[in-house]
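> need a structure here:
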Amino acid sequence: MTPRPRLGPKPVRRRGLRGRVRRCRRPPGPRLGTRAAVAKSERNGCATVSASLHSFPKAFPREGRAVLRQPTRALILDQQPVWLDALERVLGQLDIEVAAKLEDPAAALDVLVRERMSLFMLALEHADGSEEAEYVRAARAASKDTVVLVCSSRRDPIRISRVLEAGAAAYILKTLSEEDVRCAIRQAFERTIYLFTPPRRRPTEPRPEQTLTERELEILDLVAAGRSNSEVARMLWVSEATVKLHLSHIYGKLGVANRTAAAAWAHAHGVATASADLLPALRAPRVVGAPS
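Just a heads-up that it's a prediction; the model follows:
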């Protein structure tokens, strides 16, 4: 008899546990993870492509050398040449082209005006906080699209706040490692880390009695004690017109319309004191030769 032809793929010879050869049939179609399977899936328009495990790491970026997405040109200003070379090396690791390395602040501003720079890293160790902040403002005015980063070895909080308020994107300490400096540069261009910033407290408005001057408090105290304008003027040795002027200021600060409302406000807020009764004796003119 003629043997019947076998249907399907050719059986694969595999060795079992006891050394005997056993035959098994391979499933029809190409194996998963091969190039043929991927190509066939793409031709058929499949949404999911079967791939082997060793192909997944290729979809993720390589670690250790994270570069910026857009081409960047940088300008470096530092009055210490050693730091110029160090910053150039760090920027080179991010594939950032260093267009110029300068030690003169005025020349750096001229370069910002003439050429278009994406990044400006500066360090002014010999300047105080106010001078450094003014230079940052000048750099931002010379090139509004340039990201300004300040490098310094000083940790003065007032200096840091002045520089950041002037327009610097970051304040980098020179004691950081190269990896931290690279991370700060990347965050200046592509923000991926967001830190919580506590909201600033609004300054509390002063109470109305805190806005009154010492003379106005004295006049309000006498008015609350029931003294007239002429009596207040005689007690304080001022003219009656001066008393009226002070009262108009008091009405405006307290938000009242007349002396009655001002006296009621003084009693309600504890501004009226008993010292007003002593003023006549203190302010009365002394007669020479009269018994004390």
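> C-alpha from now on. contacts and neighbour counts both.
Fine.
> Around residue 148, how many other residues sit close by?
Residue 148 has 26 neighbours, counted by other C-alpha atoms under 10 Å.
> Hmm, it is touching residue 120, no?
Yes: with contact defined as C-alpha atoms under 8 Å, residue 148 counts as touching residue 120 (4.9 Å).
> so what's the closest residue to residue 147 other than its chain neighbours up against?
Among residues not flanking residue 147 along the chain, residue 119 sits closest, at 4.9 Å (C-alpha to C-alpha, 6 or more residues apart in numbering). Each residue near residue 119 by C-alpha atoms under 8 Å, 6 or more residues apart in numbering is listed here: 72-75, 146-149.
> To check against the first, give me the structure of this:
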Amino acid sequence: MSGPDPGAQRHTPVSVLVVDDHPVVRAGLTALLSVQPGLLVVGEAADGTEAVRLAAELTPDVVLCDLRLGDVPDGVQVTRSVDTAVLILTTYDHDADLVRAVEAGAAGYLLKDAAPADIVAAIQSAARGETVLGPYLTSRVVAAMRVRRSELSARELEVLGLVARGLSNREIARQLVVSEATVKTHLNHVFGKLGVDNRTAAVAAARGAGMVD
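Predicted structure coming up:
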């Protein structure tokens, strides 16, 4: 009598903790994932605090987590607080949020309008230790992180923040008690560091990277 095939492998389903502060969304995701072969929903959480607690208790392979949970901790803070792969699923398509999630160690970042098959595939990839970011999002993350690492001085950030509020060079000079020429010099340095050539582009790049409001 032959023994068990040593080459045969037992396929353990990927365990998932679903985190979302909207009950309907949470229920929908749970229903979607529960019928997927190879996936097992082991729990649900309605906020970040519950997510961190359940992640420690249930030790899922992947935490599928909304970015904004109505209170602290949010999805980024959950990512920093748990010892498992966190896949951010959100409606917010902002470069600053992307960068925050990636810097916190998120396994991936998906939008809630993603196809169900893409969400399932992303969970499986995250469970394998892979990073889940499409080429479009990847290029945006790289660009935003480049801006954040541009090493703007405190004064340059201050000037850029006032530009973002709509102040003219003259108004900025008056508020900072410097000359307009000094303001222009700061802005020229900002343009060079951010790789842009005008005020609008500088503000857009800085806002995208979360450097100014």
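> hang on, the earlier thing: any chance of the contacts of residue 119 of the first structure in CSV with secondary structure and distance to residue 159 of the first structure as columns?
Formatted as CSV, the contacts of residue 119 of the first structure follow (DSSP: H, G, I helix; E, B strand; the rest coil; distance: C-alpha to C-alpha, whole Å):
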residue, secondary structure, distance to residue 159 of the first structure
72, coil, 28
73, strand, 27
74, strand, 24
75, strand, 22
146, coil, 21
147, strand, 19
148, strand, 16
149, strand, 14
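> Scan these and report the most crowded one.
residue 148 (26 neighbours).
> Now the counterpart of that one in the second structure: closest residue in space that isn't a chain neighbour?
Superposed on the second structure with TM-score structural alignment, residue 148 of the first structure falls opposite residue 86. Distances taken as C-alpha to C-alpha, 6+ apart place residue 63 nearest to residue 86 of the second structure, at 4.7 Å, with adjacent residues excluded.
> Which helix or strand contains that neighbour?
strand 62-65 (DSSP states H and E).
> which residues in the first structure does that strand align to?
The alignment of strand 62-65 of the second structure onto the first structure (TM-score structural alignment) covers residues 119-122.
> re earlier: surely the match of residue 148 of the first structure meets residue 107?
Yes: the pair residue 86 of the second structure / residue 107 is scored as a contact, 5.4 Å apart, by C-alpha under 8 Å.
> anything in contact with each of the two?
residue 126.
> compared with the first structure, how much does the helix or strand encompassing residue 79 of the second structure deviate?
Using DSSP H and E, residue 79 of the second structure sits within helix 75-81. With mean C-alpha distance after the TM-score superposition for the first structure, helix 75-81 of the second structure departs from the first structure by a mean of 2.0 Å once superposed.
> name the helices or strands packed onto that helix?
Secondary-structure packing of helix 75-81 of the second structure (3 or more C-alpha pairs under 8 Å, 6 or more residues apart in numbering; DSSP states H and E): helix 48-58, strand 85-90, helix 95-104.
> quick revisit: tell me how far the residue nearest to residue 86 of the second structure lies from residue 44 of the second structure.
Using C-alpha to C-alpha, to the nearest Å, residue 63 of the second structure is found at 10 Å from residue 44 of the second structure.
> Return the distance of the closest residue to residue 125 of the first structure other than its chain neighbours relative to residue 96 of the first structure.
Nearest residue to residue 125 of the first structure, sequence neighbours excluded (C-alpha to C-alpha, 6+ apart): residue 152, at 6.5 Å. Using C-alpha to C-alpha, residue 152 of the first structure is found at 21 Å from residue 96 of the first structure.
> Looking at the two, which is more packed in?
Under the criterion of other C-alpha under 10 Å, the comparison of residue 152 of the first structure against residue 96 puts residue 96 first, with 20 against 16.
> Quick check: closest non-adjacent residue to the more buried one.
Residue 96 of the first structure sits nearest to residue 72 (C-alpha to C-alpha, 6+ apart), 5.3 Å away.
> counterpart of the one you found in the second structure?
For residue 72 of the first structure, the residue aligned by TM-score structural alignment is residue 14.
> my guess is its match contacts residue 40, does it?
Yes: between residue 14 of the second structure and residue 40 there is a contact at 5.9 Å, judged by C-alpha under 8 Å.
> And the strands in the second structure, which stretches?
14-19, 39-45, 62-65, 85-90, 108-111 (DSSP state E).
> What is the end-to-end distance of stretch 80-94 of the second structure?
19 Å.
> and it, how far out from the chain's middle?
Averaging C-alpha positions (C-alpha atoms, centre = their mean, to the nearest Å) puts stretch 80-94 of the second structure 6 Å from its chain's average.
> Measure how buried residue 112 of the second structure is and give me the count.
16.
> What does it correspond to in the first structure?
Per TM-score structural alignment, the equivalent position to residue 112 of the second structure in the first structure is residue 174.
> Same question for residue 39 of the second structure.
So, by TM-score structural alignment, residue 39 of the second structure is matched to residue 96.
> Who are the contact partners of the match of residue 72 of the first structure?
Contacts of residue 14 of the second structure (C-alpha under 8 Å, 6+ apart): 38-40, 60-62, 124, 127.
> With distance to residue 199 of the second structure added, can I get those in a markdown table?
Shown next, in a markdown table, are the contacts of residue 14 of the second structure (distance: C-alpha to C-alpha, whole Å):
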| residue | distance to residue 199 of the second structure |
| --- | --- |
| 38 | 51 |
| 39 | 49 |
| 40 | 50 |
| 60 | 46 |
| 61 | 45 |
| 62 | 42 |
| 124 | 43 |
| 127 | 43 |
